[in-house]
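>>> take a look and give me a structure for this.
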Amino acid sequence: MAYEPPAGPLTPGGFDTPRDVAAGLPLFLVEQWRASDRTAGEARRLLSRHEVRGYSVVSDSAGLTRLSQRLGLLEVLALIDRPKRILHACARAAGGRAVGVWAADNAQLFHPDAVEASTLLSALLTAQDEIGRHCEVRIGIGVHLGSYYELSGGLYGAEADAAEEFAENDTEGGEIAVTQAVVDRLPQGHPFALARKDGIGGLVGPVYQVLDGPRLAIPGLGETWAAEGWPGEPGSTGQEHYPIPYSGAFYADLLLLDSRPGDAELAERLAAEHLRERTVVLIERSAAPADTPEVELLRGLSLSAAMRDVGLSLLPPEGAVEIKVAGPLGIYLFDEPVPAVRFALALRTGLAEREIVGRIGVAAGPVLAGRTPGGGWDIAGAPVNLASKMAQDLGTPGRVHLSEAVHTALVDHAAVGDHAALGDHADVAGFEAVRRTVSGVEMTYYEG
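Purely as a prediction, here's the structure:
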């Protein structure tokens, strides 16, 4: 079982940055939990203050792997931006609001329980129509009506996790899928055409595809979703943009690229301006099983806070930055690969001392990283995806996994005898090549 830190305040070094910068990690609640007797009853009491009931709407893009094979990162980001703008405009028209930061192709909205299910489905059908007409990228949308815990701008809890899982894994581009709880809220004799999806169940229950139904008329929709994407404070132009994960300056360039599709010269210029060769360290910590979902949630948050504490204590003062610690994941960005590997190995050791086991991936290449309008950091690029695949999809618990580029950098340093840079534990000989096939593509990485 993973270690849970002792009661009382968290280690001071882990909380030098403002709390709202720790995206996805409600540190205030972690402190309350650690100061309590940590019983199931106390977990329910603490979380009940943050309980909300309504619809969780989650979208997932389709076909990005194929697009990324022929387009650069910025071109892909421009393509996935437009569906997010459309979805946000339509969902707001039905009484919804954005949840979290919409990084990469991720989007989530919350609609209060008072919203009629028929209104929401009509708005989403309108969104899919508009996306189909104006976007190259299609999205799948999953909807669940349930109870969640709203913490630091995100939705937590067993139902929140289940809703995200079925939306990301069991929807296709252009599809709207809803759970039984949503269907039960539709009036008798409703005008929507539904079809049961096979092979989905569990906590969210049966899932149905929305094949057809009335659309929600949204006056000036085209102008609305086009305008609300522009950066600026909410309300500054009469519209509220979705929570973009980029700086205002970069987002303006992204919209320019979206307005000039196929402009290779512009894409190349913006890539040279915004992308940098960096090394990404991504860790997925072990789960924290418990007797009740509430205790499991709070114990997991406490472990994530401990992971953040350890990571910040080991992070070099220069050439590195913590991007985020959210849920079981931590992401760090380094200027150079060798310090990144040294950090990854030290992080594994530091967590092991607290009986926390993690799978770590380290990958290098061009990335887009910077501060978001909310004050935190976010990142995008192939190294993030590769580090995630090595750590989350293919990795072995307790091991560090290096991409070929990172391993080559270690070999080069070892060849010139740069042991001081490598550190005592960064022994190249300790990493062995692993070849795996993922989605029909063979990849090689090094595990140690």
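
>>> going forward, measure contacts between C-alpha atoms and count neighbours the same way
Fine.

>>> mind listing the strands for the stretch 101-250 of the chain?
Assigned by DSSP state E, counting those that start in this stretch, the strands in the stretch 101-250 of the chain fall at 107-112, 138-151, 154-156, 176-179, 193-197, 207-212.

>>> let's see this one next, to set against the first:
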Amino acid sequence: MAKRLIQPSLADLKQDIAGVIPLPLILNWASSKRDVKKHNDLLAPYIIKGTVVSSDSSGLSKLSSQKSLLEVLKLVSEPKEVIFKYGSSTSGKAIGVWAADNTEMFYPEAIPVSKVVESMVEAQTEIASLKVQVGMAVHFGEFYEIGGGLCGDEADFVEEAAESFSGKGEIVISESVKEKLPENNFKLVKKDVKGLKEALYTVISTKPQRVVLRETAGSYPYPFTDSFYKFLKSSKVSELKREDGMYKNLSKNRVITLVRVDHDEKKLLLDFLTDMALGNSIMESVSKEFGIERVKSNGGLGIFASTDVRDSLAFARRIKQVLTFNGYVCSVGMAKGEVLIFPMKEGEEIAGGPVNVASKLAEDVGGRGVIFADSSVTQKPKVKLKGSKFELEVSGVMLKGLKL
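The predicted structure follows:
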């Protein structure tokens, strides 16, 4: 008998399934008339106005193929330290957990936009001496701060600007930021970019404005245990050894399955968040069905780990089937190898080459509704696999395997 396909309902949701989305907010919305007035009333307490700086590292995929995992974690952490140092000295607040290679900070409206840009120019000057470089985007507007993250069109815009339109060492600013800058203090060049909600400008130079650094309590919101972060921060790259006892305890050999879910555009943010919560309930249910470890998921992205290739392949097919049945389109990337899994206060964080490879396969290759299994998964699966071979270069890394 075929297994029942899951059709999620809001009544089935639990807070851990909803993830970072506050469940009362979703339930209040679902039980209302779901009109614009109710939507705005429910979201009003979550609105924050000010400047957001988002950053994205350059060349991480290539670096991951050349360095050990510990070296990569150390090198990627270094520019985050600098961004947090200058950002917090300018009254910025870190947003979310700075996993992978990106950062985000919010500066209240009372902080002059010019001070924020000047601070980031100083930060980029210091980062220039580091191995890992970053691109930054700066935008002013109204954002929704929900569950520790930023939501809405303005948040999507600044994140896309950092990821897709800023190069290493570059700072791009939006039209909203440009309008608030003193005319003679900044030299800007308009970028040839079309299709965005606002024009973008590259900051070429500023009049010297030395940022006064303050002693800040705490560190950037790192995706590690406290002990591992202290170990990483206190060690030089040349000193990092795999033989370290802490590393051995965290190191696992796992098959990583990364699921990317495409959600239809919604006119109202709460409709989109509801769709995300329901998608996450599917990820939760299917991973429990297969006994697969759900490292983290939010309805748009899920990372799962297993010790067995066959189990992972079966899970990948099943979750694709169930998501498709429920009207979602997903892409799945799979890779196998060494990862570090960090037990956190809430859930887990993960780092390692297989996560990066699986992410590239699910998010960057361009196949919607398909499963891409890296050669690390397909070489010795102990089960016959049918699929078409692929071999392509993504971000300087050669990927090959089977399209299932």
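
>>> TM-score for the pair, please.
The TM-score (TM-score structural alignment, normalised by the length of the second structure) is 0.90; 397 aligned residues with a CA RMSD of 2.5 Å.

>>> pick the most deeply packed of the strands of the stretch 101-250 of the first structure.
Greatest average neighbour count among the strands of the stretch 101-250 of the first structure goes to strand 176-179 (a mean of 26), per mean count of other CA atoms under 10 Å.

>>> returning to what we had before: out of the strands of the stretch 101-250 of the first structure, which comes closest to residue 44 of the first structure?
Minimum separation from residue 44 of the first structure across those (CA to CA) falls at strand 138-151, 10.7 Å.

>>> whereabouts in the second structure does the closest one align?
Using TM-score structural alignment, strand 138-151 of the first structure lines up with residues 133-146 of the second structure.

>>> could you tell me the end-to-end distance of stretch 127-139 of the second structure?
Using CA to CA, to the nearest Å, one end of stretch 127-139 of the second structure lies 21 Å from the other.

>>> just how off-centre is that stretch within its chain?
Centre-to-centre, stretch 127-139 of the second structure and its host chain are 17 Å apart (CA atoms, centre = their mean, to the nearest Å).

>>> related to what we said a few turns ago, columns distance to residue 88 of the first structure on top of the strands of the stretch 101-250 of the first structure, output as TSV?
Below are these laid out as TSV (distance: least, CA to CA, whole Å):
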stretch	distance to residue 88 of the first structure
strand 107-112	8
strand 138-151	12
strand 154-156	16
strand 176-179	15
strand 193-197	24
strand 207-212	19
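
>>> who wins for proximity to residue 19 of the first structure among the ones you listed?
Ranking the strands of the stretch 101-250 of the first structure by their distance to residue 19 of the first structure (criterion: CA to CA) puts strand 138-151 first, at 12.2 Å.

>>> average distance between that closest one and the second structure?
Strand 138-151 of the first structure differs from its equivalent in the second structure by a mean of 0.9 Å after superposition (mean CA distance after the TM-score superposition for the first structure).

>>> report the inter-axis angle for that strand versus strand 207-212.
130 degrees (axes from the mean of the first three to the mean of the last three CA atoms, to 10 degrees).

>>> just give me the neighbour total for residue 287 of the second structure.
Burial of residue 287 of the second structure is recorded as 20 neighbouring residues (other CA atoms under 10 Å).

>>> so which bit of the first structure is stretch 97-104 of the second structure matched to?
Under TM-score structural alignment, the alignment places stretch 97-104 of the second structure onto residues 101-108 of the first structure.

>>> and of the strands of the stretch 101-250 of the first structure, who's closest to residue 62 of the first structure?
In terms of CA to CA, the element of those nearest to residue 62 of the first structure is strand 138-151, at 5.7 Å.

>>> and the closest one, how far from the chain's centre?
Using CA atoms, centre = their mean, the mean C-alpha position of strand 138-151 of the first structure is found 14 Å from that of the whole chain.
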